[in-house]
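Asker: Just a sequence and a predicted model for now, questions to come.
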Amino acid sequence: MNFIKRALCSVTRKKGKSLILFAVIFVLGNVIAGSIAIQQSTQNVEKSVKKQLGGMATLEIDYENNQEEVMKAGSDIEQLKVDLIKKVGESPYVKYYDYNASTWAETKELKSVVADSEQFGGMEGFSLKGSNYSKILDVEESKIKLVNGKVFTQEDIDNGKNVGLISSKVAEENGLSVGDQMVMDMRGNDFSEDGNNKELFKIDVPIQIIGIFEPTTVEIKDKENKKSEEQNMNQQFMSMQQINTIYLPNKTVLEISKNYLEEMKKVAPDSHYFEGSEENSGEYYTPIYVLKTPDDVDAFKEETQPLLPKLYTVKASTDQYEQIGGSMKKMSQISGYVVMIAVIATLLIISLVVLLFMRDRKHELGIYLSLGDKRSHVMGQIIIEMLIISGIALILSLITGNFLGKMVSESLLNSDILNNTNDQMNMFMGFDGLGSTELTTDDIMNAYEVKFSLGYIVTYLVVGLGTVLLAAILPLLYIVRLNPKKIMM
């Protein structure tokens, strides 16, 4: 009888010992399978959420880590130069980029869209967003959808023409369409000490409408939405901000801002508008870089940070996950530790159990060797026995361990252990040029799902079978040291 048939007979003949080994591997396999299931699921959540957030980055002052220095520096903080913005844009990680000048225009005759005048203070006006990228980055990134007209030409950008894009709701509110000449009545107001608003002047800015867009990433939420009142209010604010945005060439925005400032100085040179600020004729831009893939964010940050002036940092759209995805990271870390501990425990326990069984089978193994059987065959018999028993145990624990991982992870997500992380920041709001994005812990929790996947199955079987084979080293060394003469005497 060859050693393979002997292995099969040994497994079925010695049912008690086979069941003991099966039970040990099954229990430890469940722990490993559950931990790997949790770890794979948390990694999948991170990948999917970051993919949804996209690979966008901007350069901005790092207020969070340099509060005191920023306060001391005040208006003396060095502004980003166009040459630096363009140099960063040449990075191999960048797909395309834009840099935006921006300002605010308060109007009366030109009506903005307001969802709740009391909720947002009744302020009417428009956010003027400049562009140096003729195709308009927000259109390319599907943050807005062009429903009528066209985007800028390079000539519009270079010459700073008074042409712009408005939202369909603003067009409807004011009875405007593509080709119309829109007059933006920009108001200069000052607030007295008693809080009253006083209009000082009006500047009429003619803008030819070349395109009409609709937002695609934000919408006005129904008040009956199940989300919290605060979240609904934030969503409405983001919606209003996007809807009341007018896209213009950068030079046009800068010219409008310059004319407004000059008029304000003429009419009210002592206005609070100039308090705490020095005359500044420089240009200020917010750069936006679209990376080729969200996976390039860390490499882009590492490459770009040394180029930036003091107090500046790189901020990416995926930072939102880093801010509020702490529970997933914590759970992934815990599951990683459990996998390591379970693998070490499995190695020790299986090695000792099999070694004890080998000692009981010492005479059996001695007979095989004394009859001239090769040690490699005897060792192969033991390995096959272990693989048969462990294979069945691992396949069964693959299924039960997945359910175990699901129950444990749900318990952890609902426990105080992870909720402490969530309480630090329940929601991340983005108004930094990376898009008006609202990401909540609920969004991340809803994206979490423990399920069977090819990656999970392959990873578990590789870890499980690898652990069993490593655990066989000690018993095999015992077989090598066996002396059949001494056993048979």
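Answerer: Alright, I've got the coordinates.
Asker: Every contact and neighbour count from this point should use C-alpha atoms.
Answerer: Fine.
Asker: can you pull out the strands in the stretch 251-400 of the chain?
Answerer: 286-291, 312-316 (DSSP state E, counting those that start in this stretch).
Asker: Save those strands as CSV, and put in mean neighbour count and distance to Lys95 too.
Answerer: Converted to CSV, these look like this (neighbours: other C-alpha atoms under 10 Å; distance: least, C-alpha to C-alpha, whole Å):
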stretch, mean neighbour count, distance to Lys95
strand 286-291, 23, 5
strand 312-316, 21, 14
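Asker: The ones you listed into CSV, with extra columns for distance to Lys451?
Answerer: Compiled in CSV, the strands of the stretch 251-400 of the chain are given as follows (distance: least, C-alpha to C-alpha, whole Å):
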stretch, distance to Lys451
strand 286-291, 31
strand 312-316, 30
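Asker: I'd like to know which of these lies nearest to Lys150.
Answerer: The minimum distance between Lys150 and those falls on strand 286-291, with 21.6 Å, by C-alpha to C-alpha.
Asker: Residues contacting that closest one, please?
Answerer: The contact list for strand 286-291 (C-alpha atoms under 8 Å, 6 or more residues apart in numbering) reads 55-60, 85, 89, 93-101, 297, 433-434.
Asker: Which of those residues fall within helices?
Answerer: Ile85, Gly89, Val297 (DSSP state H).
Asker: The last one against Gly54, yeah?
Answerer: Looking back up the chat, that one is Val297. No. Val297 is beyond contact range of Gly54, at 9.8 Å (criterion: C-alpha atoms under 8 Å).
Asker: Pick out whichever of these two has more residues nearby.
Answerer: Taking other C-alpha atoms under 10 Å, Val297 and Gly54 do not tie; Val297 has more neighbours (25 against 21).
Asker: this is the comparison structure:
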Amino acid sequence: MNFLKRAGKSIVARKGKTMIMLIILTVIGSLVLSGFAIQNAAKSAGEEARKELGATVTLQVDRQKQMQERQASGERGRPEEVAIDTTDVEAIEQLDEVKSVNYLAQTTATSSDITPIESESTNSGGGRGGEMPEGMTVPDFSLNGVTNMELLDTYTNGTLKIVDGEALTTNAKEKSVVIDENLATENDLKVGDTFKLTSTTTEDSITVTIIGLSASTEATSDANFRAAGFMDPMNQMYIANDTLASFSTEEGTVSVSSVVYALEDPSEINTFKKEAMAVSPLDWDTFTLDANDAAYQKMVGPIEQVASFSKSVVYLVSIAGGLILALLILLSVRERRKEMGILLAMGEKRSKLMGQLLIETFAIAAIAFLVTYATGGMTSQFMTDQLLNREVTEAASSVATQTGFGGPGGRGGQQVLDSIPQITEMTTKIDWTTLLQVIEIGSLIVFLSVLLPSLALLRMNPKEILLRED
């Protein structure tokens, strides 16, 4: 009889064992399919989170490390400012992953031509007119040196807008400035007007031309609690780095406080970090490349935990399921020892007997796969919802505990992180990639489960098989 027909008859004749094997293979397939579906969903959610946060990396001084070192040495107060020499980062700008670069600098200035906006908090002390250490000038304005205003996060997310004129870009004329519309109104200024600024560090002066008026939603929320008037968003100006350096530094050379790199693809962030550290001579014990990782981890923390758990499930189920299936087939082979021995004695090839066992198991596995495919979407989504809800709850409890003790990074940093929502929903999809992964794992499990037990029996000759009593 053809070994294919024997396989079919064997499946029908052994209904009980066929059903048990079908259930085992269905459970294995469902868990493995759910595991892969969850991992793929977590990967997609992570990519979406990166896109939402933006594919930007900021080069700046590692403030946290500075504070830790000062505390360890017993020092107190604010760490010394460390400027970035633009010549040290020129090579980073040339990397393939970089789409655009924004060099950022900051300084303060006064003016004899215009007066700053004074809020209630400023008038209550510490701001304009407040006491300053001897030899230091009370600033009126904050000057933000930029390469291109349109690359600022506040500009791209709509917090900062241009209401008249144009934004400061690389095409702007020399000695151009963008000021707040409220400051312009208070001083009867408009686009095209000029005024003089004096640096508080060098006391050099420069006459700048207004090319745009801005409006910031931070003005209404921040002005009430900032004691220093020059920090009020309405008293902040945007000016080109070259112009800023020409009158605010002794040598007139550009040194910036941070550099923001916009990348072509969010997935290239880690690659960019490694390449940037390799090509730049900067002291990486002092500086760091921040890709907004704290915010990213807050968003994707729960889903990464779920993905990690699902990966462990895939490994565990594959190994445990394979062992259980191998044991079941071993018992089945031993029960069919007489059948195998007679067939071998009649001249049947060992390869065909092995093929019969494989066909029987793969046929049952195919039915199990169809059941898994039919119920996979519902099963994987149910598992995802349960696991994600548990991780979100645990993450919320952990944050509450940290907040109760002040939390890491200070109050301001914690407030920023608190405003970033966690990903609390994740949708699984059963695509062809996931199905192929399940088929590959399932086929390997079935093949090894059949091969190992049957080899132990079929390596013997027919007489040994028939005379063996165990």
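Answerer: Everything's here; your move. None of the values given here were measured: they were computed from a predicted structure.
Asker: TM between them?
Answerer: Once superposed, the chains reach a TM-score of 0.72 (TM-score structural alignment, normalised by the length of structure 2), with 428 aligned residues with a C-alpha RMSD of 4.7 Å.
Asker: circling back: for Leu371 of structure 1, find the nearest of the strands of the stretch 251-400 of structure 1.
Answerer: If we rank those by C-alpha to C-alpha, the stretch that ends up nearest is strand 286-291, at 69.6 Å.
Asker: and that closest one, which stretch of structure 2?
Answerer: Under TM-score structural alignment, strand 286-291 of structure 1 corresponds to residues 258-263 of structure 2.
Asker: ok, average deviation of the matching stretch from structure 1?
Answerer: In the superposition with structure 1, the average deviation recorded for stretch 258-263 of structure 2 is 1.7 Å (mean C-alpha distance after the TM-score superposition for structure 1).
Asker: Distance of Ala215 of structure 2 relative to Thr169 of structure 2?
Answerer: Distance, Ala215 of structure 2 to Thr169 of structure 2, using C-alpha to C-alpha, to the nearest Å: 17 Å.
Asker: neighbour-wise, which of these two wins?
Answerer: Ala215 (19 against 16).
Asker: The more buried one contacts Gly158, doesn't it?
Answerer: No. Under the criterion of C-alpha under 8 Å, Ala215 of structure 2 makes no contact with Gly158, lying 9.8 Å away.
Asker: Contacts only, for Ser100 of structure 2.
Answerer: Going by C-alpha under 8 Å, 6+ apart, Ser100 of structure 2 touches Glu93, Tyr261, Ala262, Leu263.
Asker: cutoff 10 Å now
Answerer: By C-alpha atoms under 10 Å, 6 or more residues apart in numbering, the contact list for Ser100 of structure 2 reads Thr56, Glu93, Gln94, Asn148, Leu151, Val260, Tyr261, Ala262, Leu263, Glu264.
Asker: Over to Ala167 of structure 2?
Answerer: By C-alpha under 10 Å, 6+ apart, the residues touching Ala167 of structure 2 are 148-150, 155, 161, 176-178, 211-214, 238.
Asker: In helices, which of the residues you listed appear?
Answerer: Filtering these for helices - DSSP H - leaves Tyr155.
Asker: between the contacts of Ala167 of structure 2, which is closest to Asp193 of structure 2?
Answerer: Distance to Asp193 of structure 2, by C-alpha to C-alpha, is smallest for Ile211 among the contacts of Ala167 of structure 2, at 8.3 Å.
Asker: Can you give me the neighbour number for the closest one?
Answerer: With other C-alpha under 10 Å as criterion, Ile211 of structure 2 counts 22.
Asker: quick one, what contacts it?
Answerer: 164-168, 172-173, 175-179, 190-194.
Asker: Reformat the contacts of Ala167 of structure 2 into a markdown table and put distance to Ser121 of structure 2 next to each item.
Answerer: Supplementary listing: those in a markdown table, determined by distance: C-alpha to C-alpha, whole Å:
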| residue | distance to Ser121 of structure 2 |
| --- | --- |
| Asn148 | 31 |
| Met149 | 28 |
| Glu150 | 30 |
| Tyr155 | 26 |
| Lys161 | 25 |
| Ser176 | 30 |
| Val177 | 26 |
| Val178 | 24 |
| Ile211 | 30 |
| Gly212 | 27 |
| Leu213 | 24 |
| Ser214 | 22 |
| Tyr238 | 23 |
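Asker: And the contacts of Ala167 of structure 2, which is closest to Leu331 of structure 2?
Answerer: Leu331 of structure 2 has its nearest neighbour among those in Tyr155, at 69.9 Å by C-alpha to C-alpha.
Asker: Compute the distance between the closest one and Val177 of structure 2, please.
Answerer: For Tyr155 of structure 2, the distance to Val177 of structure 2 - C-alpha to C-alpha - is 16 Å.
Asker: Around Ala400 of structure 2, how many other residues sit close by?
Answerer: Applying other C-alpha under 10 Å, we find 13 residues neighbouring Ala400 of structure 2.
Asker: so it makes contact with Gln414?
Answerer: No. Contact criterion C-alpha atoms under 10 Å: Ala400 of structure 2 and Gln414 do not qualify, at 11.3 Å.
Asker: returning to that earlier point: pull up the overlap in contacts between Val297 and Gly54 of structure 1.
Answerer: Joint contacts of Val297 of structure 1 and Gly54 (C-alpha under 10 Å, 6+ apart) are Val290, Leu291, Ala316, Ser317, Thr318.
Asker: Out of those, which is nearest to Phe126 of structure 1?
Answerer: If you rank those by distance to Phe126 of structure 1 using C-alpha to C-alpha, Ser317 comes first, at 24.5 Å.
Asker: I'd like to know how many residues surround the equivalent of the closest one over in structure 2.
Answerer: Matched by TM-score structural alignment, Ser317 of structure 1 corresponds to Asn292 in structure 2. Around Asn292 of structure 2 there are 15 other residues, counting by other C-alpha under 10 Å.
Asker: residues touching Asn292 of structure 2, list them.
Answerer: Here Asn292 of structure 2 is in contact with Arg50, Leu53, Gly54, Ala55, Thr56, Val57, Thr58 (C-alpha under 10 Å, 6+ apart).
Asker: and the top helix by length along structure 2, what does it pack onto?
Answerer: In structure 2, assigned by DSSP H, the helix with the most residues is helix 350-404. If contacts are counted by 3 or more C-alpha pairs under 10 Å, 6 or more residues apart in numbering; DSSP states H and E, helix 350-404 of structure 2 sits against helix 3-13, helix 15-53, helix 293-335, helix 337-345, helix 410-418, helix 432-458.
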